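Enquirer: got a sequence here, can you model it:
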Amino acid sequence: MIRRYEQWNRRFIKPLWWLVIIGMLASVAVVYERVETEQTTARKVEFVFDYRDLLEISDLQGDPHKFVLDQLDKMKKAGIHSLAVYESTLSELKLSRRVEVFSTHEAMALTQSPISQNENFTYVLFAEKESQQRLQPLIENTFNSLGVRVRPWSFKNQPGMIIEMGMEEALLKTMDPDPITLQMLKEKGFQIVVRMSNRRPFDAANMDKLLAQLKGIGVKRFIIDGETVPGFIDDSHFENIDQMAELMTKYNMGLAAIELLKAPQRGFNRLAKEINYDVVRLHSFTEADGQKLTENLTQQELQDRVQGVADRFVLAVKDRNIRMVFLNARAVKNVDKGKILNPLDALYDSLNGADGALNRVKNAGYTLGIAERFWQYHSVWQPVAKALLVIGAVALIALMISYFVSEATLALFVLGLIGSAGLYILPQTQSMFQQALALGAGISAPSLAMMFAIRTSKEKYSASRQKLGASALFAIGLLLRTTLTSLIGVLFIAGLLNQITYSLVIQQFRGVSALHIVPIIIAVIYYLFFTESTTYSEKWAQVRKLLSSYISVLWVITAAIVAAAGMYYLSRTGNEGQASAFEKLFRSFLENTLGVRPRTKEFLFAHPVFLLGAFLAARYRGRGALILILVGVIGQASVVDTFAHLHTPVLISLTRITYGIIFGSIIGYVIIAVWEIAARRWQAWVKPAKR
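Expert: So this is what the prediction gives:
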């Protein structure tokens, strides 16, 4: 029985590779439909300004009303055609100059009445008759629903009302959006995006009425204001959220998902799912970002920052599927200049001009307009393709493990299929299972690629020394073959995780950091213990010898350097990776020159070092060349990781790694040329010295 298993196990390697190939072909078909989704749907980009910020800036101007109207005209000219309007509060109505709000003490001083020790109310005066007619019912309904008494009040024939609640608390209470503002913005030709909160008790009838009104003025999308979506109670009660979703579907309204939030907005995933993922990604340019444009800068420094803002917007649209750019601003007191400054003009400059964001977004194939959702291409044969992908991914993982424990290949494959079948049919585990399988395939492909590269290079330095041209061709051929092998993992990641939730970052591919470090560990272990045909006992003896070796100062220094390099490497990965000012400038130059920026760790480091190592292995048969090839695993892991950013369009990622190979090869060959010249000079200098 054992002998028969061993025979089957040896014969099963080739069928496993055929299963991987079949899975790859299935993935190509799935990925093609993702490319169709990205290239033919959701091609409109919407720039939205925060109207509340405009009101706050206007409050510091000599003529607030004129300032608002002037800035609205400038925004239209600058290409900002949408404004975000919040649910109104007494505080915002005061900013709009529609009402004036007083505390009891302020009202008594205004009317010269005796101060009452038993009263802490809020007094409201309306600015004009229209404000009273349209806002009084809104205010009364809001506070009556909270059980707060509201009664009439006037001062010098100016109508108002008394709200029997402390002013500080009354200013916080949320009401429907200001209807006067909505009408004014609509008449000026702006699209309106509503900031919707969960600060009021959810009432389906009132929400139905509000959405009907918003639909009437053309509102298409909400941005959630706060940490929870309307109707959220807790993570186990979704009745209100489901009702909210029904109403949004009824009035054809979608959501905007704000990127890079510290914590997801609670209830968002449920609401997005129930509205069939009518969601667009939103990039936020914050007040703090805008403040950097008001600092004490020279004209050149300001132009550089304006250009940086434009670059940021274009990069967000092209590289991260952003379809809504949300602009914030605030006024800043500048003591040195003796002025109150705001970044509005600088923001307009970042959008306009030959190098402005708007022209570059249009040149990239997008149009300006109301942001639209992705309509995912999803053919009926995709479930069959996914099944083939699962089988192929299990086969790929089994193949990678076979290079360490060859006897377990068949058993691991069978166990993997059984586990896959069990997990795949359970809806609650499907997402976790697909991510785990994609991660396993993503780690296995670059690991196999590097093991093949190490083995091939070892055969080269064991053979006769090759000529210069043959060595150079061998190096580039090995890099291309290694990269193509790594791309197998890319196909499985893109195919297995081909859900719109990943493109919208409603779901995230967990464990991506492992793609950076695990292939390196696997390649090092293979290099140290598995490049020679030795028995397991001999390998274990090598491990014990290594562990029992005396530690020298040189070892400690080397370990410290490796640890520091590893920490730096990990700090550079992910969205929170750090970069110096010079590197940011260099990145911007690459982005603006090439359209798509290649990864610096690939074309400036990993690929050139890999090429040099492969060249030295073939040309000089140096065993140390394998160390350089081993360093190239960083580039292979980066290639896979590039496609693991599932919110980036596939064609952008493909262009990025292509540039990485091209420029990495050019730099690598320059290094090889320098090495060859130096080597020949050294030989010419050493030979006469020996004589």
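Enquirer: all contacts plus neighbour counts: C-alpha atoms, from now on.
Expert: OK.
Enquirer: for the host helix or strand of Ser471, packing partners?
Expert: If you go by DSSP states H and E, Ser471 is part of helix 468-496. Packing partners of helix 468-496 (3 or more C-alpha pairs under 8 Å, 6 or more residues apart in numbering; DSSP states H and E): helix 13-40, helix 382-402, helix 427-462, helix 607-619, helix 633-644.
Enquirer: here's the other one to compare against:
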Amino acid sequence: MNLKKGLWIVTIILILAAVPGIMERWNTETNSNTYNMIIPFHEIYELTKEDNIEMGEVLTQLRDAGLTTISFEPDSLSKWEQLDILSKYEVKRLQDIVRFHEDADNLLEDETGFYVTVPEDAYYDEKIQEFFQPTEITIGPERLYFIDELVDAPGANAEGDQEQAEEAEAETEETLDDSSVFDSYLGYNEEIINEVKDYGFEYVLRIENHERTNGQTIQDIINLKDDQLSTLLFSGEEVIGYPDNVKMKNYAAQLEQAGYNFYSIEGTTQLGMPTFAYTNNFDFIRLHSMTVNPDSIAESVNRSVRAVKERNIRSLFIHIPTQNTSKETLEANESLEATLTLLERVPQHMPDQYTLGTPQPFDEIDVPIWSTIAVMLAGMGFVFLALEFIQLMWIRIAGIIVAGILTAGYLVTDMTLMLQAYGLGIAILTAIFATIHAHARKAKPGLKHLMLTYLQSIGISLAGIAIMIGILNGNEFITGFAQFRGVILVYVVPMVVVALWAVIKLVLDDQKHTSENLAKESGKVFLKLANLEVKYSHLIVIAIVGAVIYYYITRTGNAGVAPEFEIVLRQKLEELLYVRPRTKEFLIGFPLFVFGLYVMGQHPKWGRFLLIPGSIGFLSIVNTFSHLHIPVYISLIRTAYSLVLGFLIGLVLILIYRFIYRKVQKLVKAG
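Expert: Take a look at the predicted model:
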């Protein structure tokens, strides 16, 4: 047994150490099969401004359609104004309005404040009196409250945050202005919350970060905890307590002790969120926020189903539409009808294993440290094997040293960054190794040899992927707080390396060289290419290649925009196959790789160049698994489809090539 085979055996044995951790992640993802649908209360309230729509009627329809949860924001005078509960008047404006009124003298001389109309509902009236101690005046039949802008901020003296309260009191006159009083925290509307609870809804409280009132907010939330409230959602661009790490950790601990979990909004960065996540051991539920598309309910339904099925989303935060795609304002009944239709259809189209209910955070994925070490050691062996194509031993040894440094760095510092760097290196090498490996096997004619080479490249890919996801495993990764870094590098570097390798092999193909002079000969190739005379035709080719590369790069990641025909194709494939394979894999990468393997048997020089676009297939499946918030089984299904369909399409390309090749040969002979 030679060194290479022995190293492969050791590497595979070490990779097997990752299997328990990967299976635990698999079970964690598949056991989490409950999702909910949330609508914010203030959007429901907007619907009831129409005279013919009652709140009770709307809540009943939403509940019957499938809505499980309603979210509430904390109250403030500004939000009550938005809900038409009161109106605000600046001092100077009101003076102008009542200048010639007989009650104009009732206005206060104090101008450091503002006026609000007295709410008709006693609940709001009592809240204003409790928090602001306003002065009441009357202008004709209208009762008004004057609120001093220098009043202590509501809740600033909350129990449990005394130090913060004292600091706030000392700075009141410097920091508290008209707008801050008007926006000040007034607690949560328990009257409306109780009404919603009576209809059987669960509810979610949104938390804002206002330094002076954070202590009161935490106390109110703890006091409100009940069976219908289990999860909190941060509002705005930062979590409560930010930027003070001590306060954030203290608030996180208090809320966790009270029995709360938290939502994280997909695609949204909220400052301080990682501090909360690490403090609470990632007891977070992934949430997807979306607005119903009234012109295409089917599109909104598909978006909802994909979020739950493919991205570990367990909460759909649904915004009621106010406009159609033409920016035309919708009537309240039109908005309600579109929302009800979505709520009814989402459960109908959701896979059977998912049910509406109360979602819970993922169970803890417990990966033993010995398993992580074993997988990182497997990575060292994989690096050594993958760098064989360079034919320089010192580079292969350098690769092992870098992997060893990252391993030691992680064990000493426990920094996730070390794992991310290691995972990125393995991902890039996996795509290169799986592609160039095909050239290491002497090309032979026949389907059997082609299939064997294809399977070996697949095996290399799976080995590298197992190492990558074995290293990047844990709740921080599947919840999205720690992510795979360097997606663009995975898409670009393998293709560049394979292209350089193909060019160098083309130039050196007929030369005999030792491993010691390969680098020297490669340098000569680059010098020769650099000194070539550039013609207009060269520039045209470079421009075309550059445009293709630019389009390819812009199509990567979540921001890429696909053409209309591809979107239609994707949707049809998803309907047919449960999970759609990636088009760049089964239509481009793998077919050209298979075709390249065949051509290499006849024309090795040109077959190698087909491996350049052929590398897209392998780098793309590596990228699929690097999306760590996607369930493992979804990535496996998607990859299996791509490999099979790509192979079959590759065979079709071979048949077409053989047909054309024979026709051309006949024409040449006839001529």
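Enquirer: now the helix holding Ser471 of the first structure: buried residues?
Expert: 471-472, 474-476, 478-479, 482-496 (16 or more other C-alpha atoms under 10 Å).
Enquirer: pick the most deeply packed of the helices and strands packed on helix 468-496 of the first structure.
Expert: Ranked by average neighbour count under the criterion mean count of other C-alpha atoms under 10 Å, those are headed by helix 607-619 at a mean of 29.
Enquirer: just want the angle from it to helix 468-496.
Expert: 130 degrees (axes from the mean of the first three to the mean of the last three C-alpha atoms, to 10 degrees).
Enquirer: next secondary structure after helix 607-619 of the first structure?
Expert: helix 625-631.
Enquirer: and that following helix, which stretch of the second structure?
Expert: Counting by TM-score structural alignment, helix 625-631 of the first structure falls onto residues 607-613 of the second structure.
Enquirer: show me what the matching stretch is in contact with.
Expert: Under the contact criterion C-alpha atoms under 8 Å, 6 or more residues apart in numbering, stretch 607-613 of the second structure has outside partners 435-436, 439, 495, 498-499, 502, 588-589, 592-593, 595-601.
Enquirer: can you do 10 Å?
Expert: Residues outside stretch 607-613 of the second structure that contact it (C-alpha atoms under 10 Å, 6 or more residues apart in numbering): 432, 435-436, 438-439, 494-503, 505-506, 584, 588-601, 614, 617.
Enquirer: how about stretch 162-173 of the first structure?
Expert: By C-alpha under 10 Å, 6+ apart, stretch 162-173 of the first structure touches 87-94, 101-104, 119-125, 139-140, 142-144, 146-154, 199-200.
Enquirer: please repeat the previous calculation with a cut-off of 6 Å.
Expert: By C-alpha atoms under 6 Å, 6 or more residues apart in numbering, the surrounding residues in contact with stretch 162-173 of the first structure are Thr89, Leu90, Ser91, Ser103, Asn120, Phe121, Thr122, Tyr123, Arg149, Val150, Arg151.
Enquirer: which of those residues has the most neighbours?
Expert: Tyr123 (27 neighbours; other C-alpha atoms under 10 Å).
Enquirer: share the number of residues neighbouring Phe659 of the second structure, please.
Expert: Using other C-alpha under 10 Å: Phe659 of the second structure sits among 11 other residues.
Enquirer: what's the match for it in the first structure?
Expert: Aligned counterpart of Phe659 of the second structure in the first structure: Ile677 (TM-score structural alignment).
Enquirer: go on, Glu208 of the second structure?
Expert: Checking with TM-score structural alignment, Glu208 of the second structure has Ser197 as its match.
Enquirer: excluding chain neighbours, what is closest to Met37 of the second structure?
Expert: Distances taken as C-alpha to C-alpha, 6 or more residues apart in numbering place Leu316 nearest to Met37 of the second structure, at 4.7 Å, with adjacent residues excluded.
Enquirer: actually Val308 of the second structure, sorry about that
Expert: Val308 of the second structure sits nearest to Arg314 (C-alpha to C-alpha, 6+ apart), 5.9 Å away.
Enquirer: pretty sure that neighbour is touching Met37, no?
Expert: No. Between Arg314 of the second structure and Met37 no contact is recorded; they are 8.8 Å apart, counting by C-alpha atoms under 6 Å.
Enquirer: what about the two, which has more around it?
Expert: Arg314 (27 against 22).
Enquirer: give the residue farthest from the middle of the second structure.
Expert: Glu102 (61.5 Å; C-alpha atoms, centre = their mean).
Enquirer: SS state for that one?
Expert: Judged by DSSP: H, G, I helix; E, B strand; the rest coil, the three-state class of Glu102 of the second structure is coil.
Enquirer: okay, now the counterpart of Val553 of the first structure in the second structure: neighbour count?
Expert: Correspondence of Val553 of the first structure to the second structure, assessed by TM-score structural alignment: Tyr536. By other C-alpha under 10 Å, the residues close to Tyr536 of the second structure number 8.
Enquirer: can you check Thr269 of the second structure too?
Expert: 13.
Enquirer: and whatever residue of the first structure lines up with Tyr550 of the second structure, what helix or strand is that in?
Expert: Under the alignment (TM-score structural alignment), Tyr550 of the second structure pairs with Met567 in the first structure. Assessed by DSSP H and E, Met567 of the first structure sits inside helix 553-571.
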